[in-house]
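Undergrad: below are the sequence and a predicted model for it; my questions follow.
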Amino acid sequence: MSSNGQPPRFAPTREEIETLALVALSRLPSPFTEHLSDVVLFVEDFADAAILKEMELSDPFELTGLYSGRSIGQEAQTGDGPPTVHLFRRPLLDEWVETGVPLDALITHVVVHEIGHHFGLSDIDMHVLEDMVTL
């Protein structure tokens, strides 16, 4: 127990981040939800070195999420894997602490942004979609 009699609070786990992401995804309106069954969600502590190199990032804390795959409407190629959304726990937690934005709102923001890439949305469209999800 901590000095205030409460159990110690630890940083949210990957599983807790995944739960928040799944809640955000579940709030997406139709027709978006109808096109998400093949999208795979991963929660990892950091992006790996290959991703950072590809993104030309030297600091792993700079990347909170990543969409990989073809946008809806792009022709699939032989050998394409399923589209994926990666959330990077440690950068998300740092941003959460630094900004004071509620964690569920931050996760929703990143998830909507990454899913927006799946649909080929513009940044403006992503903001509109995020507003629909957070209402």
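TA: Yep, that arrived.
Undergrad: from here on, just use CA atoms for contacts and neighbour counts.
TA: OK.
Undergrad: next, the contact list for the residue nearest the centre of the chain, please.
TA: Centroid-nearest residue in the chain, with CA atoms, centre = their mean: V111, separated by 3.5 Å. Contacts for V111 (CA atoms under 8 Å, 6 or more residues apart in numbering) come out as 21, 24-25, 65, 85, 87.
Undergrad: can you tell me which of those is closest to E54?
TA: Nearest to E54 out of the contacts of V111 is G65 (CA to CA; 14.0 Å).
Undergrad: apart from its neighbours in sequence, what residue is nearest that closest one?
TA: L87 (4.4 Å; CA to CA, 6 or more residues apart in numbering).
Undergrad: isn't there a helix covering that neighbour?
TA: No: with DSSP: H, G, I helix; E, B strand; the rest coil as the criterion, L87 is located in strand rather than a helix.
Undergrad: for A21, see how far away it is.
TA: Going from L87 to A21 by CA to CA, to the nearest Å gives 9 Å.
Undergrad: then L66?
TA: 13 Å.
Undergrad: ok, structure two:
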Amino acid sequence: MWITAKAPSLAEFEEMAHEMFGKLPREFRALCEGVIIRVDDFPTDEVLDELGAQTEYDLLGLFQGIGLPQRSSQDIAPMPNMIWLYRRPILDYWAENDETLGHIVSHVLIHEIGHHFGLSDDDMEEIEAQVAD
């Protein structure tokens, strides 16, 4: 099996991310109504600079947008919420750790959404425990 195994392409990785997002608890997914999930190999230089990352491998994912609790009826056509997953840093992390790729993708999704909404690490661990990868 491993002799012919290949790293997932961007399209395959995005498909996996959508599948893992669909396994998250409904109430949690509702926090990101209409979220768009995108996969890229690496974060942009602007994102790395803004977050103070040392290397392009330091960031596994990013949430951009305004969640439901922060939205106001006064908002003028906000940009859609987006979750960026960075394939190469995630694959690098996967190669160095004893976790499944699905678990890592779920973890990144939960943490990107959770941090944006101010959830504690304990809250996020509880959500992760509900997800089977």
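TA: Right, received. Where do you want to start? Predicted model only: the values in this text are computed from it and were never measured.
Undergrad: after superposition, what is the TM-score?
TA: Superposed pair, TM-score by TM-score structural alignment, normalised by the length of the second structure: 0.86. Supporting alignment: 131 aligned residues with a CA RMSD of 2.2 Å.
Undergrad: ok, back up a step: looking at the alignment, what corresponds to the residue nearest to the centre of the first structure in the second structure?
TA: Correspondence of V111 of the first structure to the second structure, assessed by TM-score structural alignment: L109.
Undergrad: from I83 of the second structure, how far out is its match?
TA: Counting by CA to CA - L109 of the second structure and I83 of the second structure are separated by 8 Å.
Undergrad: select the longest helix from the second structure.
TA: helix 101-116 (DSSP state H).
Undergrad: once aligned to the second structure, how far is the one helix or strand L41 of the first structure maps to on average?
TA: Taking DSSP states H and E as the criterion, L41 of the first structure maps to strand 40-44. Mean deviation of strand 40-44 of the first structure relative to the second structure after superposition (mean CA distance after the TM-score superposition for the first structure): 0.4 Å.
Undergrad: re earlier: residues near the aligned residue in the second structure for the residue nearest to G65 of the first structure, how many?
TA: With TM-score structural alignment as the criterion, the equivalent of L87 of the first structure in the second structure is L85. A total of 28 residues lie near L85 of the second structure under the criterion other CA atoms under 10 Å.
Undergrad: how about the nearest residue to H111 of the second structure, chain neighbours excluded?
TA: Using CA to CA, 6+ apart, the nearest residue to H111 of the second structure is M124, at 6.7 Å.
Undergrad: now for that neighbour: what does it line up with in the first structure?
TA: Match for M124 of the second structure (TM-score structural alignment): M126.
Undergrad: name the helices or strands packed onto the host helix or strand of that match?
TA: For M126 of the first structure, the element it lies in under DSSP H and E is helix 123-134. Counting contacts by 3 or more CA pairs under 8 Å, 6 or more residues apart in numbering; DSSP states H and E, helix 123-134 of the first structure packs against helix 103-119.
Undergrad: distance from the chain centre to the helix it packs on, please.
TA: 5 Å (CA atoms, centre = their mean, to the nearest Å).
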